[in-house]
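Asker: Generate a structure from the sequence data that follows.
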Amino acid sequence: MSAQAEQHYFVPQPSKWPLVGAFALFFLGLGAAFTVNGVGFGKISLAIGFAILLYMLFGWFGQVIRESESGKYGHQVDLSFRWSMGWFIFSEVMFFAAFFGALYYARVISVPELGSLSYKLLWPDFNAVWPTQVAPAGVEGYRPMEAWGLPAINTLILLTSGATVTWAHWGLIKNNRTQLVAGLFLTVVLGMLFLGLQAYEYRHAMHEMNLTLSSGIYGTTFYMLTGFHGAHVTLGTIMLAVMLFRSMAGHFKPDHHFAFEAAAWYWHFVDVVWLILFVFVYWL
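Answerer: Prediction:
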């Protein structure tokens, strides 16, 4: 990093990428609205939106990577990146807090209240236990998901992946490129394994346990929390895969590697969310 970059805050030139992103969001929103309402152009619009979004992501992030690797970013830019990633993760914490709050409300407040004497005249056969077993009309009963099967295996996988990404970070700090690449590769493989097992779990739950989104409040909260977490694991795996390819290309230095740190922060966040989810969704 040059001395000039350390002393001066980098100000980029006017960029086309925010405008490109606006077009991507426009086509995605339009396509989603049309698709939900059965309009034929909806899927085409969605495809156009995703294509523009991918073009923007590759172009914008590629520009940032080139600027970083050329030494244009100094301490102030690094600090801005750290604050930005910190606030982003905080927003994700609030995102999951809302869903865990919904689960808490259903289990601790709604279900006991519906089982109280005040509601016995309306629902005399309702049993105030979790998971609720009163299915909507026309919907067959379901079996709840057990904790000590695939969920426990996936917990072990994610905990191991947290250790491998930390091992990779230690390798980067020690300037051990082999350890860095090996640790990232193992973490990406473990992330993909987690997603594969979760997909198998969903298939088993839907076809053999009759556990679907229509399975009352239990089914809704189960798929809402595990599904959104799976989406975050997917994003984290993609981020770590990019870090792997960059590491193989010789990017990152022991004293200049915030992109790697940001991906590692996000992955540790995903790990912590899963531990909370495993306890309150699967175990208790």
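
Asker: switch to C-alpha atoms for all contacts and neighbour counts from now on
Answerer: Fine.

Asker: Find the residue at the geometric middle of this protein.
Answerer: Nearest to the geometric centre of the chain sits residue 232, at 0.8 Å (C-alpha atoms, centre = their mean).

Asker: Next, the second sequence, to be compared with the first:
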Amino acid sequence: MSAATQHGHTPYYFVPAPSRFPVMAATGLFFVIFGAGQWINGADWGKFLVLFGLLFWAYTMQGWFRQAIGESEGGLYGDRIDVSYRWAMSWFIFSEVMFFGAFFGALFWSRLYSIPVLGSLQNAILWPDFKAVWPSLQPGATASPAGTIEPFVTMGPWPIPTINTALLLTSGVTLTLAHHALIAGKRGLTVGWMWVTVLLGVLFLGLQGYEYYHAYHELNLRLDSGIFGSTFFMLTGFHGFHVFVGMLMLLFITIRIMRGHFTPQRHFGFEGAAWYWHFVDVVWLGLYVIVYWF
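Answerer: As a prediction, the model looks like this:
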């Protein structure tokens, strides 16, 4: 949503012309899912189909967003479009809350219910050697008497997770400073704080990549390390993906600000990306406390 439109000079509600982009986006995702399904089932050509689908989908998205930006900067978006964008972003973030809620729920269920039940007296006969201890309380306890899971060491909160927490919290501050600078009409200062925010996001991703390398090669903590390994990598991995997406959002918003888009009065494109980034920060705080400390 750009700032180029002014109240009273735009249509009450903008109805776009028929577009090919929704069908193209769905086609790209079809090739991604179909190729991934073939790939994991042993068909080596599936990875090329996944790559094609991702490239086709990315091409479609850039064209779609370019068209929306052009409509916005062309003065076609009025107040009703602004409201629709705000509702759309709000519901999108709500769906992301439910997405992460499912993984947090799996973590709580396995830790607080499944493991104690498996270690109860009534299951002692069926599994006498089972250790009803969550791995973070006893590093290396895989509760696998059959040896199906190799011993591993859990990931502690220091130093990388704590440093990443500081980076994300700092990025939230710099993003807020950029927002205030934009409202004050200080475009140069806004661009500066935005670049700092993008850099902090890149540093977070780099440290998380090193953390994964450390987990696999030094701690023997992998995705197949039982329920602890699967929940750890699914939660932190999907969060890292969301950081990557949020960083791209902020990067493109920064480029738009440098090109003169947005005004102090109307800049929901900026605000929507900021909402998403703050949501990512909040999710990480939950991960930091529950996954790394508890």
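
Asker: if we can go back for a sec, can you tell me which residue in the second structure aligns to the residue nearest to the centre of the first structure?
Answerer: When the second structure is aligned by TM-score structural alignment, the residue opposite residue 232 of the first structure is residue 242.

Asker: Let me see the contact set for that match.
Answerer: Neighbour list for residue 242 of the second structure: residue 280 [criterion: C-alpha atoms under 8 Å, 6 or more residues apart in numbering].

Asker: Let me know the secondary structure of it.
Answerer: For residue 242 of the second structure, the assignment made with DSSP: H, G, I helix; E, B strand; the rest coil gives helix.

Asker: Look through the first structure and report the residue furthest from the middle.
Answerer: residue 121 (43.2 Å).

Asker: Looking at the second structure, name the residue matched to it.
Answerer: Alignment of residue 121 of the first structure against the second structure is given by TM-score structural alignment, with residue 125 as its counterpart.

Asker: Over to residue 81 of the first structure?
Answerer: By TM-score structural alignment, residue 81 of the first structure lines up with residue 85.

Asker: What segments of the stretch 101-250 of the second structure are strands?
Answerer: Here the stretch 101-250 of the second structure has no strands by DSSP state E, counting those that start in this stretch.

Asker: Which stretches in it count as helices?
Answerer: All helices of the stretch 101-250 of the second structure, identified by DSSP state H, counting those that start in this stretch, fall at 115-118, 160-183, 187-217, 226-258.

Asker: After superposing, tell me the mean distance of the first one to the first structure.
Answerer: Following the fit onto the first structure, the mean deviation recorded for helix 115-118 of the second structure is 1.2 Å by mean C-alpha distance after the TM-score superposition for the first structure.

Asker: Next: the second one.
Answerer: Taking mean C-alpha distance after the TM-score superposition for the first structure, the mean distance separating helix 160-183 of the second structure from the aligned residues in the first structure is 0.6 Å.

Asker: now do the longest one
Answerer: Its match in the first structure and helix 226-258 of the second structure itself, once the structures are fitted together, sit a mean 0.7 Å apart by mean C-alpha distance after the TM-score superposition for the first structure.

Asker: And for the third one?
Answerer: When the first structure is superposed, helix 187-217 of the second structure averages 0.6 Å from its matched positions, counting by mean C-alpha distance after the TM-score superposition for the first structure.

Asker: now swap in stretch 82-91 of the second structure and tell me
Answerer: Mean for stretch 82-91 of the second structure is 0.2 Å (mean C-alpha distance after the TM-score superposition for the first structure).

Asker: And residue 283 of the first structure? What does it align with in the second structure?
Answerer: So, by TM-score structural alignment, residue 283 of the first structure is matched to residue 293.
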